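Chemist: 3D, please:
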Amino acid sequence: MKLLPSIKLALKNIRSSKLRAVLTMLGIIIGVSSVIALVSIGQSSTQSVAQQINSLGTNLLSVNVMDTSEGQLKESDVDSFKKLYGVKDAAPAVNGRITAVNGKTSTQVSLIGTTESYQNIRDTKVANGRFLADIDNEYREKIAVLGSDTATTLFGADNPVGKEVQLNGNSYKVVGVLESKGSSIGQSGDSVIIVPLSTAQRVLGTTDIQSVYVQAQNANVLTFVQNELERSLMPLFHNNTDSYSVTNQQDVLDTMSSVSKTMTMLLGGIASISLLVGGIGIMNIMFVSVSERTKEIGIRKAIGAKRKDILMQFLIESIVLSGLGGIIGVGVGFIAIKIYAVITNTSVTFSPPFTFIAFGFSLVVGVVFGVFPANKASKLHPIQALRFE
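Modeler: Take a look at the predicted model:
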């Protein structure tokens, strides 16, 4: 039996029972579309996490103090970090929550006290005005750089540069507005106010430095710099390594990417179960089709059809069913991705490799689950088939 006539005959049989064919393909359609949609969304989430971590800065190491009872970091310690081999720059930071007021508008925002180095280390860009300068920290100037969301909340569409803003009841001159950075690992980078380190310490009532952002000269020396920082911190905190942490940006990226990929594969695996369920549905309906067309099989064998012809006829019909379900599933999956992107206002990348894998798997399902009913049909005795009622 030739391939093209067999495909035409299979399509004819499918058209004769459209509703049954659609119900049979439903499992394949759901399986293929689910695999495509979930894997594409998962891969896009992985890329988004990587972008968020990279937006924190390049070749970045973060030193965080968890227990100040064992030791404290001072500006002099940060200056010593800058002298370590492989270190390009370092920026201290203190953090807190404050109330910012402009006229009758007030909002709770994150206050960051830091130095001029913070801008380059954290890849922070200024949309209007300027960033902090070291002289601002030296003279404890009452100036502020607003995040984009903070500027919009307090000043609306007006340009806040040169105007005053109240921080915990004290007036500060706005010297700059940052470009929007979006959210990074669940935290908004736009709902902030940045002031000089010495000024923030006075506002928050502390002289301790909570965090230090260290920029390595290149990615090749990140691990070396991390070890040097840990070696420098140990005597400052009486060898209590639980009091502080040194985080390598690349380690965070690798961990988050690994988790995202694992979740993507898990979701893809769960969705693939629908393909197996669809395969069982195809097998059941093909057994029914063999029973309904027993006399047809008997007639075909009586006029000279061989066993392999009958086998191929039903096997091709099973593959056509699963193939059509796979094609429809690809379309449904693509539509699902677009709908998800519109609803969540995110960018979702269509994954061609997994699309081909899902479609190919649907064809394999058609072959595997179509073999049993096709084999049964091919083994029917022509005389018994003709007598079948």
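
Chemist: only C-alpha atoms for contact and neighbour calcs from this point on.
Modeler: Will do.

Chemist: where's stretch 31-44 relative to the chain centroid, distance-wise?
Modeler: 12 Å (Cα atoms, centre = their mean, to the nearest Å).

Chemist: Show me what it is in contact with.
Modeler: 260-261, 263-265, 267-269, 271-275, 278, 326, 329-334, 336-337, 347-351, 354-355, 358-359, 362 (Cα atoms under 8 Å, 6 or more residues apart in numbering).

Chemist: quick one, what contacts Gln210?
Modeler: Asn64, Val65, Met66, Leu73, Pro92, Ala93, Val94, Asn95.

Chemist: Can you flag the buried ones in the contacts of stretch 31-44?
Modeler: 260-261, 263-265, 267-268, 271-275, 278, 326, 329-330, 332-334, 336-337, 348-351, 354-355, 358-359, 362 (16 or more other Cα atoms under 10 Å).

Chemist: Can you say which two of the contacts of Gln210 are spatially most distant?
Modeler: Largest separation among the contacts of Gln210 by Cα to Cα: Met66 and Pro92, giving 15.0 Å.

Chemist: These two: which is more packed in?
Modeler: Pro92 (27 against 16; other Cα atoms under 10 Å).

Chemist: Spit out the contact partners of the more buried one.
Modeler: Glu75, Val78, Thr114, Thr115, Tyr118, Leu197, Ile209, Gln210, Ser211, Val212, Tyr213.

Chemist: And these, which of them are buried?
Modeler: Glu75, Val78, Thr114, Thr115, Tyr118, Leu197, Ile209, Gln210, Ser211, Val212, Tyr213.

Chemist: from these, which is closest to Ile135?
Modeler: Ile135 lies nearest to Thr115 out of the buried ones among the contacts of Pro92, by Cα to Cα, at 9.3 Å.

Chemist: And the strands in the stretch 1-150 of the chain?
Modeler: 60-65, 87-102, 105-114, 126-129, 143-146 (DSSP state E, counting those that start in this stretch).

Chemist: To Phe372, which of these lies closest?
Modeler: Here strand 60-65 is closest among the strands of the stretch 1-150 of the chain (Cα to Cα), at 59.0 Å.

Chemist: what packs against the closest one?
Modeler: For strand 60-65, the packing partners by 3 or more Cα pairs under 8 Å, 6 or more residues apart in numbering; DSSP states H and E come out as strand 211-216, helix 222-236, strand 244-248, helix 249-292.

Chemist: Another for comparison:
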Amino acid sequence: MKIKKIFKMALSSIWSNKVRSFLTMLGIIIGISSVIILVSIGEGTKKEVQSQIEGLGTNLITTNIVGKKSKALTLEDIESLKNKASIKYVAPVSTQNQINVKAGTKALETTIESTTKEYSNVSKTNVSKGRFLNERDIENRYYNAVIGQDTAIELFGNINVIGETININGMNFSIVGLLESKGSNMGVSSDDKIIIPLSVYQRVFKDTDIKSFLVEAYSKEKVEEAMGYLQLMLNKKYNNDTDSYKIFDQTSLLNAANESTSSMTTMLTGVAAISLIVGGIGIMNIMLVSVIERTREIGIRKAIGAKRKTILIQFLIESSCISFLGGIIGVSLAFLTCYVLKSGFNTPIVMSLSSVIVAVIFSIVVGIVFGMYPANKASKLNPIEALRVE
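Modeler: The predicted structure is shown next:
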């Protein structure tokens, strides 16, 4: 019997039991759509994290002083790094969270960052209006501030805030710059903050401790050399106690982030793939029922000369078609879900053609593997015994 005719018979059998066939496909539909959606979200998250980290530059180094007993750095410690050949910029950073800021009758709690003029270059922080802090602001302790867009809207209702005054910890600051919007990172807004000169911060908050600073190497190739200078300075400061500080370079952060998101995606995909196995078991179950229901039909076909191979192929095609159609519906559902998540909920999603193809091929393989036993059982039926079945 020609393969084309076997295909027609298999599809006719599926169509004659539409509801049962669809219910059988459900496991495959859910499995395929879940796998594609989770892989797409994982790849989207990975790409977003990678973009954010690379946006800061691959030659950025972050140093944090850890431990309550570790003494803080001084501005002189950090300034000593500026003369090193591999280091382009150094920017100390001191931060206060949830500080009450007022503008007229409005008030909010936000993050206050303090730094020097180099911060703009090191962290790739730009202003959309006005200017960033300069050397005069630092040296003369001018009460100037650069403000994030979310903070500006909360306090003033708009972003035309250059020249406006805000009150921080009882002191008035003049807004000289509006930061470019960077959006949110892991659900936390990057636009809800105020940056003031480090020298002013130390006076207002009476805090001269520096627990963090950023370093930009001249190039990616110079990062290792720059980190060597950092370690020499820190080991001298903390008597070789490496537990007193942590140094991170962007490449390490990028690799760690990629490994983390890849592991999470693999785990979630594995969980979703279990539903494909459950779907395969459903296919095997319904095909066994189909063999029992069509025992007499199989007996008649064998009696008039149908070969075992033909019966085997027909049932395998039926199970594969159920699985394949389930896979196609699952892919369509995944596309629709990803579109809704991306456009409606701003979820980072990257759907690759390779993941779709692999998912569909896997669904067909599931149909063949789990359809093998029922097909083999049907092909081995004794025609005489099969004809006796009512």
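
Chemist: tm score of chain vs chain?
Modeler: Once the chains are laid over each other, their TM-score by TM-score structural alignment, normalised by the length of the first structure reads 0.96; 389 aligned residues with a Cα RMSD of 1.6 Å.

Chemist: ok, the contacts of Gln210 of the first structure vs Phe369 of the first structure, which is closest?
Modeler: For these, the nearest to Phe369 of the first structure is Asn64 (57.4 Å; Cα to Cα).

Chemist: thought the closest one was touching Ser211?
Modeler: Yes: counting by Cα atoms under 8 Å, Asn64 of the first structure touches Ser211, with 4.6 Å between them.

Chemist: Report the contact partners of the residue nearest the centre of the second structure.
Modeler: For the second structure, the residue sitting closest to the mean C-alpha position, by Cα atoms, centre = their mean, is Thr45 at 1.6 Å. Contacts here follow Cα under 8 Å, 6+ apart; on that basis Thr45 of the second structure touches Thr261, Pro348, Ile349.

Chemist: Give me the aligned partner of it over in the first structure.
Modeler: Using TM-score structural alignment, the equivalent of Thr45 of the second structure in the first structure is Ser45.

Chemist: all helices for the first structure, in order.
Modeler: 3-16, 18-54, 75-82, 118-121, 134-138, 148-155, 197-204, 222-236, 249-292, 294-302, 307-344, 352-378, 382-387 (DSSP state H).

Chemist: Tell me which of those helices approaches Ser180 of the first structure most closely.
Modeler: Counting by Cα to Cα, Ser180 of the first structure lies closest to helix 148-155 out of the helices of the first structure; the figure is 5.5 Å.

Chemist: how much does that closest one stray from the second structure?
Modeler: Once fitted to the second structure, helix 148-155 of the first structure is off its aligned match by 1.0 Å on average (mean Cα distance after the TM-score superposition for the first structure).

Chemist: Next, count neighbours for Lys69 of the second structure.
Modeler: Neighbours of Lys69 of the second structure (other Cα under 10 Å): 7.

Chemist: ditto for Ser6 of the first structure
Modeler: Neighbour count of Ser6 of the first structure, defined by other Cα under 10 Å: 18.

Chemist: what do you get for Gly281 of the first structure?
Modeler: 18.

Chemist: Also Lys380 of the second structure?
Modeler: The local packing of Lys380 of the second structure (other Cα under 10 Å) involves 14 other residues.

Chemist: residues contacting it?
Modeler: Arg308.

Chemist: Can you tell me the residue that sits opposite it in the first structure?
Modeler: Using TM-score structural alignment, Lys380 of the second structure pairs with Lys379 in the first structure.

Chemist: measure its match to Gly169 of the first structure for me?
Modeler: Lys379 of the first structure sits 91 Å away from Gly169 of the first structure when distances are taken as Cα to Cα, to the nearest Å.

Chemist: Start and end of stretch 177-192 of the first structure, how far apart?
Modeler: End to end - Cα to Cα - stretch 177-192 of the first structure spans 10 Å.

Chemist: can you list contacts of it?
Modeler: Under Cα under 8 Å, 6+ apart, the answer for stretch 177-192 of the first structure is 49, 52-53, 55-56, 109-112, 124-130, 145-151, 160-161.

Chemist: Can you say which of the residues you listed are buried?
Modeler: Buried members of those, scored by 16+ other Cα under 10 Å, are 49, 52-53, 55-56, 109-112, 124, 126, 128, 130, 145-151, 160-161.

Chemist: who wins for most neighbours among the contacts of Gln210 of the first structure?
Modeler: Of the contacts of Gln210 of the first structure, with other Cα under 10 Å as the count, Pro92 tops at 27 neighbours.

Chemist: Leaving out chain neighbours, which residue sits closest to it?
Modeler: Of all residues not flanking Pro92 of the first structure in the chain, Val212 sits nearest, at 4.3 Å (Cα to Cα, 6 or more residues apart in numbering).

Chemist: and if you look at Asn240 of the first structure?
Modeler: Met234 (6.8 Å).

Chemist: same check, this time on Asn134 of the second structure
Modeler: Lys117 (5.1 Å).

Chemist: same thing with Asp309 of the first structure?
Modeler: Spatially, and ignoring its direct neighbours in sequence, Asp309 of the first structure is nearest to Met1 (5.5 Å; Cα to Cα, 6+ apart).

Chemist: if I look at the one you found, how far off is Ser62 of the first structure?
Modeler: Counting by Cα to Cα, the gap from Met1 of the first structure to Ser62 of the first structure is 69 Å.

Chemist: what does Leu178 of the first structure give?
Modeler: In terms of Cα to Cα, Leu178 of the first structure sits 22 Å off from Ser62 of the first structure.

Chemist: higher neighbour count, the two?
Modeler: Taking other Cα under 10 Å, Leu178 of the first structure and Ser62 do not tie; Leu178 has more neighbours (25 against 20).

Chemist: Give the closest residue to that one in space, chain neighbours not counted.
Modeler: Val126 (4.3 Å).

Chemist: got the contact list for that neighbour?
Modeler: Gly176, Val177, Leu178, Glu179.

Chemist: Across to the second structure, which of the residues you listed hold up?
Modeler: Counting by both residues aligned by TM-score structural alignment, their matches' Cα atoms under 8 Å, the members of those that carry over to the second structure are Gly176, Val177, Leu178, Glu179.

Chemist: Now the last one: closest residue in space, sequence neighbours ignored.
Modeler: Once flanking residues are discounted, Glu179 of the first structure sits nearest to Ala127: 4.9 Å by Cα to Cα, 6+ apart.

Chemist: try the first one
Modeler: The shortest distance from Gly176 of the first structure to any residue other than its chain neighbours is 4.1 Å, reached at Gly129 (Cα to Cα, 6+ apart).

Chemist: which ones are touching the one you found?
Modeler: Taking Cα under 8 Å, 6+ apart, one finds Val161, Val175, Gly176, Val177 in contact with Gly129 of the first structure.
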